[in-house]
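*Asks:* Fold the following, please.
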Amino acid sequence: MPHYGAGYWGRHPHYRWGWHNHANNWWRWATAGAVTGWFAGGIVGQPAYYDYGTNLYYEGDNVVYNDQVLCTTEEYAEQAQTIATAVPDVDPDQVEWMPLGIFALTQKEGSVEDSTLFLQLAISKEGIIAGTFQNTATNKSMEVEGTVDTESQRAAWGPVGGSWPIMETGIYNLTENEADALLHFEDGQTQQWSMVRLDEPESDVQR
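*Replies:* Reported below is the predicted structural model:
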């Protein structure tokens, strides 16, 4: 189980977005209404939820959404990378953050109980996605960042300082207890993963 209390931030002081300096409970999550009202420029259209394999799926070399071909699979991954790397140049000390919660990551049909991969995410009013990824099996941790495309409502993020892999889901998917996500790799491979929201452990309150 990951920990994001004072002890964690004391051991990882290098995170440049500085959300841990804000008086937020990072285990808390945002509702769809809160996300809609949070964006400075608003979101286009009604909330969209991406159900990978159902309303969005790969058919040959194409990506199909709501029975309409969107683009090729290669173009779709490139779009995700473009979204993830479109972080605006802003002063981190001036950014306001809203927690999106902490998730356990598993490959499709995997067991949450066996997961050692965890992701904490927050969103700014500018649509910046930021957070931390932890692998508790290796005790490795890294910062991730990305953005939300307000027209498609796709949220995508990747490692700070790196180009791949890129993870994406719908921004409104992140307001649910469970969210499917896609993980795009540089070699063109895409995997489907599940993000399952975690409740704050009692021990974390004391850290």
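*Asks:* use CA for all of it now, contacts and neighbours both
*Replies:* Noted.
*Asks:* What lies in contact with stretch 85-100?
*Replies:* Defining contact as C-alpha atoms under 8 Å, 6 or more residues apart in numbering, one finds that stretch 85-100 is touched by 16-19, 22, 24-30, 120-125, 128, 145-147, 157, 174-175.
*Asks:* Sort out which of those residues are buried, if you could.
*Replies:* For those, a burial check counting by 16 or more other C-alpha atoms under 10 Å picks out 17-19, 25-30, 120-125, 128, 145-147, 157, 174-175.
*Asks:* and these, which of them are in helices?
*Replies:* Judged by DSSP state H, helices contain none of the buried ones among the contacts of stretch 85-100.
*Asks:* Next, the structure of the following sequence, for comparison with the previous one:
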Amino acid sequence: MHLPVYGRHFWNRYPWRWGWHRYPVNWYRWASVPLITSWCFRVNTQPVYYSYGDNIYYEGDNVYYENNVIASADEYAAQAQEIAAAVPDDVDTDDVEWLPLGIFSVMERDGDAEDATLFLQLAVNKDGIIAGTVQNTTTDDAFEVEGTVDKESQRAAWGPVGKPWPIMETGIYNLSENATDVLLHFEGGETQQWSLARLDEPENSSDEQ
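*Replies:* Predicted coordinates for the structure are as follows:
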């Protein structure tokens, strides 16, 4: 597996909105449950975990949470898009503080992390803005993603900057785990279940990469 390396040279190739190269941060670092709570919610919040196919699942045209219908499938995807699109336009990127959520391999459901070629770097700010990078190490293509955390439902959703689809979502606390399932909503109404697996920091990682 060709692992991604995020450092000064990588970020300088991509002068994106959030200016990742300005932050001397180890993006492989992960956030614990207490840290996410104090950073995003600042109150005593009970974490919610989204276990797709278990406590949240699709049946027919509806989405169920804890055996109760919470939305139609189309409504649930539209909600994810609204959460992802809720990033304010007037954020002063120079004042943003980021909490790294880690770097993950991205796989279709039941895929093998050892064969992964897609990787996702994510971070969250204190206002619940989610942002990061998707990198394909086979083609060396990369693009920026952003979205938000819905504080009430604790759903985190993000998508490519400047594009309405696809939208990826999971619970913000799911991202404190080493592996988690996510939903990927596509234009046209299709939703697929994918998986994320956290990466350890590679030995050759440095700010010179």
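*Asks:* Output the longest strand belonging to the second structure.
*Replies:* As assigned by DSSP state E, the longest strand anywhere in the second structure is strand 98-108.
*Asks:* mean distance, it to its aligned residues in the first structure?
*Replies:* Following the fit onto the first structure, the mean deviation recorded for strand 98-108 of the second structure is 0.4 Å by mean C-alpha distance after the TM-score superposition for the first structure.
*Asks:* Please, where are all the helices along the second structure?
*Replies:* 8-12, 33-36, 73-84.
*Asks:* could those go into CSV alongside distance to Phe186 of the second structure?
*Replies:* As requested, the helices of the second structure are arranged in CSV below (distance: least, C-alpha to C-alpha, whole Å):
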stretch, distance to Phe186 of the second structure
helix 8-12, 28
helix 33-36, 28
helix 73-84, 9
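*Asks:* Of those, which is nearest Gly189 of the second structure?
*Replies:* Between Gly189 of the second structure and the helices of the second structure, the tightest spacing by C-alpha to C-alpha is seen for helix 73-84, at 6.4 Å.
*Asks:* spatially speaking, which residue is in the middle of the second structure?
*Replies:* Centroid check for the second structure by C-alpha atoms, centre = their mean gives Leu122 as the closest residue, at 5.4 Å.
*Asks:* Can you flag which of the buried ones among the contacts of stretch 85-100 of the first structure belong to strands?
*Replies:* In this view, these that belong to strands under DSSP E are 120-124, 128, 145-147, 157.
*Asks:* and which of those is nearest Glu200 of the first structure?
*Replies:* The closest of those to Glu200 of the first structure turns out to be Gln120 (C-alpha to C-alpha; 11.8 Å).
*Asks:* mind listing what the closest residue to that closest one other than its chain neighbours touches?
*Replies:* Excluding the flanking residues, the one nearest Gln120 of the first structure by C-alpha to C-alpha, 6 or more residues apart in numbering is Ile102, at 4.3 Å. Contacts for Ile102 of the first structure (C-alpha under 8 Å, 6+ apart) come out as 26-28, 118-121, 197-199.
*Asks:* picking up where we left off before, please tabulate the ones in strands among the buried ones among the contacts of stretch 85-100 of the first structure in a markdown table and include distance to Tyr58 of the first structure as additional columns.
*Replies:* Shown next, in a markdown table, are these (distance: C-alpha to C-alpha, whole Å):
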| residue | distance to Tyr58 of the first structure |
| --- | --- |
| Gln120 | 28 |
| Leu121 | 27 |
| Ala122 | 29 |
| Ile123 | 28 |
| Ser124 | 31 |
| Ile128 | 27 |
| Glu145 | 26 |
| Gly146 | 23 |
| Thr147 | 23 |
| Trp157 | 21 |
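*Asks:* any idea which of the residues you listed is closest to Asp61 of the first structure?
*Replies:* Relative to Asp61 of the first structure, the closest of those is Trp157; by C-alpha to C-alpha it sits at 23.2 Å.
*Asks:* Name all residues that make contact with the closest one.
*Replies:* With contact taken as C-alpha under 8 Å, 6+ apart, Trp157 of the first structure is in contact with 81, 83-85, 129-130, 144-147, 166-168.
*Asks:* now the residue nearest to it when sequence neighbours are not counted: how far from Tyr15 of the first structure?
*Replies:* Leaving aside its chain neighbours, Trp157 of the first structure sits nearest to Gly146 (3.9 Å; criterion: C-alpha to C-alpha, 6+ apart). From Gly146 of the first structure across to Tyr15 of the first structure, the span is 14 Å (C-alpha to C-alpha, to the nearest Å).
*Asks:* Please name the nearest non-neighbouring residue to the counterpart of Leu183 of the first structure in the second structure.
*Replies:* When the second structure is aligned by TM-score structural alignment, Leu183 of the first structure is paired with Leu184. Spatially, and ignoring its direct neighbours in sequence, Leu184 of the second structure is nearest to Met168 (4.5 Å; C-alpha to C-alpha, 6+ apart).
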